[in-house]
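Colleague: Fold the following.
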Amino acid sequence: MSDRRGGGQRGDLKQRVKTARGRTVSSKRWLERQLNDPYVAKAKREGYRSRAAYKLLEIDERFHLLKPGQRVVDLGAAPGGWSQVAAARVGSQPGAEAGRRGRVVGIDLLEIEPMPGVDFVTLDFLDPSAPGLLTGMLGGPADVVMSDMAANATGHKKTDHLRIMGLAETAAAFAREILAPGGVYLAKVLQGGTESGLLADLKRDFAAVRHVKPAASRADSSELYVLATGYRGAAEGGDPEDEAPPEAGWTP
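Modeller: Below you'll find the predicted structure:
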């Protein structure tokens, strides 16, 4: 992003995008937001593939989800920002200490540019072969299953909410198939009225469940993350009232 300090203009002025032929108002608004987003600029400076990396970094700093030696699955991994963070935190990158080296596998319908310390698979995670394939690549059950997936936005809030909740619920079912006891599930959701149903469902199988909203999530966004820790196994169930207490600054 260019520095516009000359000509009597302040360097912190927001960049404006002219409406070009064929560009919709919504795409113009999105581009302006990207150009003026400090996390987008920071990601470019620090070598992350997406601004979403800072959401995972912040959540992990708070809750210590990622540890050296863990096995991690990143659902809907493209373009790879979350996988980058996971690889660094679990020590799957080349040169990591042998006894504490983790594994990270990312899966997406889109092809992803290779990344040191991460194995990417171009496949729908709903494919029947996916659970066995991923656990085989990891060398065992996953310690963390995470998803920053979102369906393409329609602009209709209720529809977008229901679509992303459907993704999160399906990803949660997948996580139950491959998580080790004590494992973690983290996924993006949107506020909109049905997110409490997913929490109630997860409480049956996890020791603690909560919503979190990192600072890197845009303030005007209804985006949240559901965090479920201490996987007990689907057969054991649990008391749906055993929800973790809210974290100050981390719940809507």
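
Colleague: going forward, measure contacts between C-alpha atoms and count neighbours the same way
Modeller: OK.

Colleague: can you pull the contacts of Ala215?
Modeller: By C-alpha atoms under 8 Å, 6 or more residues apart in numbering, the contact list for Ala215 reads Lys55, Glu58.

Colleague: Is it correct that it falls within a helix?
Modeller: No - residue state for Ala215 (DSSP: H, G, I helix; E, B strand; the rest coil) corresponds to coil; a helix is not indicated.

Colleague: residues making contact with the longest strand anywhere in the chain?
Modeller: The strand that spans the most residues within the chain, counting by DSSP state E, is strand 179-190. Under the criterion C-alpha under 8 Å, 6+ apart, residues 65, 141-150, 161, 164-165, 168, 171-172, 175, 195, 222-233 lie in contact with strand 179-190.

Colleague: Need the buried ones from those selected in ChimeraX.
Modeller: The buried residues among the contacts of strand 179-190 can be selected in ChimeraX (16 or more other C-alpha atoms under 10 Å) with this line:
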select :65,141,142,143,144,145,146,147,148,149,150,161,164,165,168,171,172,175,195,223,224,225,226,227,228,229,230,231,232,233
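
Colleague: coming back round to it: what residues of the longest strand of the chain count as buried?
Modeller: Neighbour-count burial for strand 179-190 flags Leu179, Ala180, Pro181, Gly183, Val184, Tyr185, Leu186, Ala187, Lys188, Val189, Leu190 (criterion: 16+ other C-alpha under 10 Å).

Colleague: I'd like the structure of this one too, to check against the first:
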Amino acid sequence: MAKDKGGSRSTRGGGVGGRREAVRVKTARGRTVSSARWLERQLNDPYVHEAKRLGFRSRAAFKLREIDDQFRFLRPGIAVVDLGCAPGGWCQVAVQRVRPLETGGTIVGIDVTEVEPIAGTTILHQDFMADDAPERLKAALGGQADVVLSDMAAPATGHPQTDHLRIMALAETAHAFAREVLKPDGVFVAKVLRGGTERALLEQLKRDFKVVKHVKPPSSRADSAEMFVVATGFRGGN
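Modeller: A predicted model of the protein is given here:
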């Protein structure tokens, strides 16, 4: 989910900061206390301001940038699949670093929410959990992938155990797809929740990949339960 309106690839490294005067939002007719708090957080979030400045469609783009700055798996000319790509921020980051229009690399995204086109990216408007979605992705990919990304998350219910089960089900499905399409030494990145990956999935990842780590990038809000599992060195599925 990443978009770049002409930004250069010299985006590795470097944090987002700078002091700004805090903006306070009052409740008003038609605006609840929770919506006022959300708006206030958005207005005071440096990543939101930086995303707008750089042309990214969402602050989530910085999460992938920071993960890739650490693990360096997005390289010019590779093939990348982005599961749950709306609104397009991670795809934008992939475009910046893979440079598909120059190198012949491939970037394919899918989301149940419609995503505005991104140059150099093929985007499928479909639920990844649909029965025919994996085959459509494989057809668009036209071969094996070097990297499979998943920032998928089910709508929050407010019940931590239920939310955890839902997001882990998405991560498990994403992993199953990654096993089918990844090249040897490929990389899998997926969103999980605080507490890390469920033991069964973690054990499978450790069998399938040489190195498995959990990371929480700096741009992931401190009060958010999200984390990411990064699995590198795919051993090859069978």
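
Colleague: Got a TM-score for the two of them?
Modeller: Comparison of the two superposed chains (TM-score structural alignment, normalised by the length of the second structure) gives a TM-score of 0.86, and 220 aligned residues with a C-alpha RMSD of 1.8 Å.

Colleague: Leaving out chain neighbours, which residue sits closest to the alignment partner in the first structure of Asp151 of the second structure?
Modeller: With TM-score structural alignment as the criterion, the equivalent of Asp151 of the second structure in the first structure is Asp148. With C-alpha to C-alpha, 6 or more residues apart in numbering as the measure, Lys188 is the residue that lies nearest to Asp148 of the first structure, at 5.2 Å, once sequence neighbours are left out.

Colleague: go on, Asp143 of the first structure?
Modeller: Spatial nearest neighbour of Asp143 of the first structure, chain neighbours left out: Gly183 (4.6 Å); criterion: C-alpha to C-alpha, 6+ apart.

Colleague: cool, and Val121 of the first structure?
Modeller: Closest residue in space to Val121 of the first structure, ignoring its immediate chain neighbours: Ile107 at 4.8 Å, by C-alpha to C-alpha, 6+ apart.

Colleague: can you pull out the strands in the first structure?
Modeller: Listed in chain order (using DSSP E), the strands of the first structure are 71-75, 103-108, 119-122, 142-147, 179-190, 206-212, 223-231.

Colleague: could those strands be laid out in TSV, adding distance to Thr135 of the first structure?
Modeller: Written out in TSV, the entries for these read as follows (distance: least, C-alpha to C-alpha, whole Å):
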stretch	distance to Thr135 of the first structure
strand 71-75	9
strand 103-108	9
strand 119-122	12
strand 142-147	7
strand 179-190	9
strand 206-212	20
strand 223-231	17
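
Colleague: Out of these, flag the one nearest Ser27 of the first structure.
Modeller: Put simply, out of the strands of the first structure the one that sits nearest Ser27 of the first structure is strand 223-231, at 19.4 Å, with distance taken as C-alpha to C-alpha.

Colleague: For the closest one, which helices and strands make contact with it?
Modeller: Under the contact criterion of 3 or more C-alpha pairs under 8 Å, 6 or more residues apart in numbering; DSSP states H and E, strand 223-231 of the first structure touches strand 179-190, helix 195-203, strand 206-212.

Colleague: can you rerun that using 7 Å?
Modeller: In terms of contacts (3 or more C-alpha pairs under 7 Å, 6 or more residues apart in numbering; DSSP states H and E), strand 223-231 of the first structure is packed against strand 179-190, strand 206-212.

Colleague: Quick one: closest of the ones you listed to Asp127 of the first structure.
Modeller: Closest of those to Asp127 of the first structure is strand 179-190, at 17.3 Å (criterion: C-alpha to C-alpha).

Colleague: Could I get the contacting residues of the residue of the second structure most remote from its centre?
Modeller: Within the second structure, Arg29 marks the point farthest from the mean C-alpha position, 35.4 Å out by C-alpha atoms, centre = their mean. If you count contacts by C-alpha atoms under 7 Å, 6 or more residues apart in numbering, Arg29 of the second structure has none.
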